[in-house]
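Chemist: Make a model of this:
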Amino acid sequence: MAAKFGTSGLRGLVEDLSEAVVARHLRGFLAACPHGGAVHVGWDLRPSSPAIAEGVLRTVAEAGLEARRCGPVPTPALALSAQAEGVAAVMVTGSHIPADRNGLKFYSTAGEITKADEAAILNAAHDRNGPGGGVIRDWPGVGEAYLARYLAGFGQGALVGRRIAVWSQSSVARDLLVRLLDTLGAKVVELGRSDTFVPVDTEALPDAWRGQFSEWVAEGRLDALVSTDGDADRPLLVDELGEVWPGDILGAVAARALGARRLAVPVTTNGMLEQMGSFERVERGAVGSPHVIAAMRAMMGAAPGVAIAGFEPSGGFLLGFEAKGPAGPIPPLLTRDSVLPLVAVLSAAGNSPLSQLRAGLPQRFTAADRLQEVAPARGVALLEALQDPDARADFFGTPEACCDGTDGLRRTDAHGRVVHLRPSGNAPEFRVYTEADSTRAAQALLEEMLVRVADRLR
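Modeler: Modelled structure (predicted):
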């Protein structure tokens, strides 16, 4: 698995991310994208990340720039700090994928890079040494500034009276999240801290984990359980009934609570958004934060001053305007964040159960999972075969209402049920998403389609 750009960032097996490979891409980034003379460098808690980060720091200094060692910090915290300083950033993380893989996320002075930037980086990548003369400096305080963003927006008493567990596992945000919730007034319980890396994909949680969450919530009489993926750009929320909130439900409620009027989301996002009556416009596009950001920027350019936000089914939330929190302003941040949607929804619930907040939404339900160790070429071949209407009729076995090829294949049948198929852009996986009018129907459809897809891929 050679290192390559996926839906968000450069990814590859650790053995393929040699210092030479990392340096080549980093030199391309510094040549193709504005950097402001310095680069903030952070990393997640997977075993390979610190060494890769040190290689990034050396390459930045070799290029004659100031390399700022920010330590293990959440990706959105690193992006926020670089934005405040007007400089670039590189996060060493494989996000939610297993520890045998890793990657880099790049931020220019304009923010998270675009797909056009990725192409420019590849074109500018080279193996020539830089002129030298740069320096490496420790840069503390990134996490503190991140915490301050939410304290200023929500206030120290925002969660008083709430009993909340943090499933710490190996999230790089685990200590910050415990501190934040405690400072906001919640009674915090820490669970499941791990010294080994746990790949948490918020769109494909194993049933055993869901069962454990439900047990913890019941035993602890919790109002909520929260967590994030490895680099803390994807949130996880479990309510007082032990139910996991899908990321797009969390994003929708957070966007409404923060006052967003227009949304940019991937095509895979729950179809209830248009039924909520809370948003003037919902723009749907390809999967991946670069596509969401591009859509948000286009919307912001066309309608300056309009409150625009974006999010993904993974729950990662992007704020394109200065929102008004209960205690103060929350500045924009155009990169996926896990903490803002969690705190916004917990705060919006007030003293009411989280399940009550969710029950008031239009009743459309989603499910998602993925088949692992699927070569990308096999997934692409399946989608190409399903371009033919007769092939789709045979494969799905139900009458078709419409079919969308924006990113993969998204098919709606005559009963309003949705199946979306797409190869992962980050790993050798094939993802399956379903949507129906009940949780049971969405899950049953998902299980049926996983079997059909697996049989066809074989």
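Chemist: hey, let's count contacts and neighbours off CA atoms from now on
Modeler: Will do.
Chemist: Pretty sure residue 120 sits in a strand.
Modeler: No. Going by DSSP: H, G, I helix; E, B strand; the rest coil, the assignment for residue 120 is helix, not a strand.
Chemist: who's in contact with it?
Modeler: Residues near residue 120 by C-alpha atoms under 8 Å, 6 or more residues apart in numbering: 28-29, 32.
Chemist: Please apply the same query to residue 112.
Modeler: 79, 105-106, 290, 334-335.
Chemist: what's the answer for residue 33, then?
Modeler: By C-alpha under 8 Å, 6+ apart, the neighbours of residue 33 are 108, 117, 121.
Chemist: one more to put side by side:
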Amino acid sequence: MGKYFGTDGFRGEANVTLTVDHAFKVGRFLGWFYGKNHEDGKSKVVIGKDTRRSSYMFEYALVAGLTASGADVYLLHVTTTPSVSYVARTEDFDCGIMISASHNPFYDNGIKLINDRGEKMREDVIGEIEKYLDGDLGEIPYATKENIGRTVDYVAGRNRYMGYLMSLAIHSFKDKRIGLDAANGSAWTLAKAVFDALGAKTYVINANPDGTNINTNCGSTHIEGLQELVRREHLDAGFAFDGDADRCLCVDENGEIISGDHILYIYGCYMKEQGALEGNKVVTTVMSNFGLYKAFDAVGIEYEKTAVGDKYVYENMLQNGYRLGGEQSGHIIFSKYATTGDGIITALKMMEVMIAKNKTLSELAAPFAVYPQVLKNIKVTNKTEAQNDKEVKAAVEEVAKMLGEDGRILVRESGTEPLVRVMVEANSLDLCEKLVDKVIDVIKARGYAI
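Modeler: Predicted coordinates for the structure are as follows:
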């Protein structure tokens, strides 16, 4: 991770850590950088945004920077991150930009950069942007006269993306009663339009964005409202998205949560049955529940484990040709259909399995027994020293030995805070608590705790 850009773009509080000046300069650099690849100096960039009040401000700043450097900018307006990825890779754009802070509160925002293949932008390009932001690259020339870029209203691109989503459904959703939680974000019109077109009877909540209510007690990070809706209306299933709709969590017909790990299990089994599970592997992260691996073992599905972050999941999938991967949080990648997580595609794929197998989500998820998990953070003076301390490592090894094949321990450092995270999964919550505290007590005894 760089000074400004993390694993999911440049994110921070609007006009505090991420300012309009930053956005203008990012636009200036990208317009100039990609313009060098064209004889006339004109690159093509597509931009989407979520419903935050500051998204319009950042959109205008990016457009000003891009056009000042000679780029032509196509505006999708309020749309999802995966739609920007889709349009960038299918319609001859040099790059795409999504203005969103995903599941963060409304006062945060972010700039996500997408390459011409619909993937996250290369690290070397990000590095050059950061140099420019710090003034280390000198001046970039302004475009003049007829070389100044133009802005194009491009709602048509978003509509083509919606058509693509509808084309992925192989069954009608007629007679299915479905709840949708749009998180007052990017999916607020798209998800309902797609499910309605496919024949579902939709019940939609949190689809009234006002610029300040995105993710507020709603969406995939606050799924209680959708659970209540599914139970009250006796729906077949519910799907909750995050602010930019690249994530989706599900609610079964009983109102119980179907996590990203459940989704990987359900669709992984379905793909294996169809002979479509490339390499017989699903890509997970180290934070996936231990029960997922037990469930995969039971049906003969193998798995990879990456660092936390959809970026690392996708890199593993791309390198090895795997078709399915994702995170417990609901960021699921179906590489045959998209180069990034797509919440609406995830919902469509869950519907496909339900209809094809004529089973409810609870029935499909039943063989996967979630293991109790306890995760505690401890603030430390030095994350690396605390993890590598001989006595701390010995305590971790002792816990791992005690758990054997009936659980696991994971100790890792926070990427953004002076914290060590200690997580234990076992067959009882009390045992998890006891073993986590055992390791934390050693960290404290060794003098690392703040």
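Chemist: about what we covered before: now, among the contacts of residue 120 of the first structure, which is nearest to residue 172 of the first structure?
Modeler: residue 29 (24.7 Å; C-alpha to C-alpha).
Chemist: Can you flag which of the contacts of residue 120 of the first structure belong to helices?
Modeler: Of the contacts of residue 120 of the first structure, the ones assigned to helices by DSSP state H are 28-29, 32.
Chemist: Columns neighbour count and distance to residue 240 of the first structure on top of those residues, output as a markdown table?
Modeler: Compiled in a markdown table, these are given as follows (neighbours: other C-alpha atoms under 10 Å; distance: C-alpha to C-alpha, whole Å):
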| residue | neighbour count | distance to residue 240 of the first structure |
| --- | --- | --- |
| 28 | 21 | 48 |
| 29 | 26 | 45 |
| 32 | 19 | 48 |
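Chemist: can you list the contacts of residue 33 of the first structure in a markdown table and add neighbour count?
Modeler: Shown next, in a markdown table, are those (neighbours: other C-alpha atoms under 10 Å):
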| residue | neighbour count |
| --- | --- |
| 108 | 25 |
| 117 | 18 |
| 121 | 22 |
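Chemist: from those residues, which is closest to residue 359 of the first structure?
Modeler: Distances from residue 359 of the first structure to the contacts of residue 33 of the first structure, taken as C-alpha to C-alpha, are shortest for residue 108 (40.6 Å).
Chemist: pretty sure the closest one is touching residue 37, no?
Modeler: No. Using C-alpha atoms under 8 Å, residue 108 of the first structure is not in contact with residue 37, being 10.8 Å away.
Chemist: quick one, what contacts residue 409 of the second structure?
Modeler: 396, 399-400, 422-425.
Chemist: which one in the second structure is aligned with residue 357 of the first structure?
Modeler: In the second structure, residue 357 of the first structure lines up with residue 364, judged by TM-score structural alignment.
Chemist: what's around the nearest residue to its match once chain neighbours are set aside, how many residues?
Modeler: Once flanking residues are discounted, residue 364 of the second structure sits nearest to residue 266: 6.1 Å by C-alpha to C-alpha, 6 or more residues apart in numbering. A count of nearby residues for residue 266 of the second structure, using other C-alpha atoms under 10 Å, gives 23.
Chemist: quick one: residue 266 of the second structure from residue 352 of the second structure, how far?
Modeler: Residue 266 of the second structure is 11 Å from residue 352 of the second structure, where distance means C-alpha to C-alpha, to the nearest Å.
Chemist: related to what we said a few turns ago, now list whatever residues contact both of residue 108 and residue 37 of the first structure.
Modeler: residue 87.
Chemist: Can you tell me which of the contacts of residue 409 of the second structure end up in strands?
Modeler: 422-425 (DSSP state E).
Chemist: Would you format these as a markdown table with distance to residue 373 of the second structure and neighbour count included?
Modeler: Formatted as a markdown table, these follow (distance: C-alpha to C-alpha, whole Å; neighbours: other C-alpha atoms under 10 Å):
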| residue | distance to residue 373 of the second structure | neighbour count |
| --- | --- | --- |
| 422 | 11 | 21 |
| 423 | 7 | 22 |
| 424 | 6 | 27 |
| 425 | 4 | 26 |
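Chemist: of all those, which comes closest to residue 233 of the second structure?
Modeler: With C-alpha to C-alpha as the yardstick, the closest approach to residue 233 of the second structure among these comes from residue 425, at 34.6 Å.
Chemist: Aligned to the closest one, what sits in the first structure?
Modeler: Looks like residue 425 of the second structure aligns to residue 435 there (TM-score structural alignment).
Chemist: ok, the spatially closest residue to that match that is not a sequence neighbour to residue 439 of the first structure distance?
Modeler: Once flanking residues are discounted, residue 435 of the first structure sits nearest to residue 366: 4.3 Å by C-alpha to C-alpha, 6+ apart. As defined by C-alpha to C-alpha, residue 366 of the first structure lies at a distance of 7 Å from residue 439 of the first structure.
Chemist: So residue 323 of the second structure is in contact with residue 314, correct?
Modeler: No. At 9.7 Å, residue 323 of the second structure does not count as touching residue 314 under the criterion of C-alpha under 8 Å.
Chemist: Residues that sit against both of the two, list them.
Modeler: With C-alpha under 8 Å, 6+ apart, residue 323 of the second structure and residue 314 have common neighbours residue 333.
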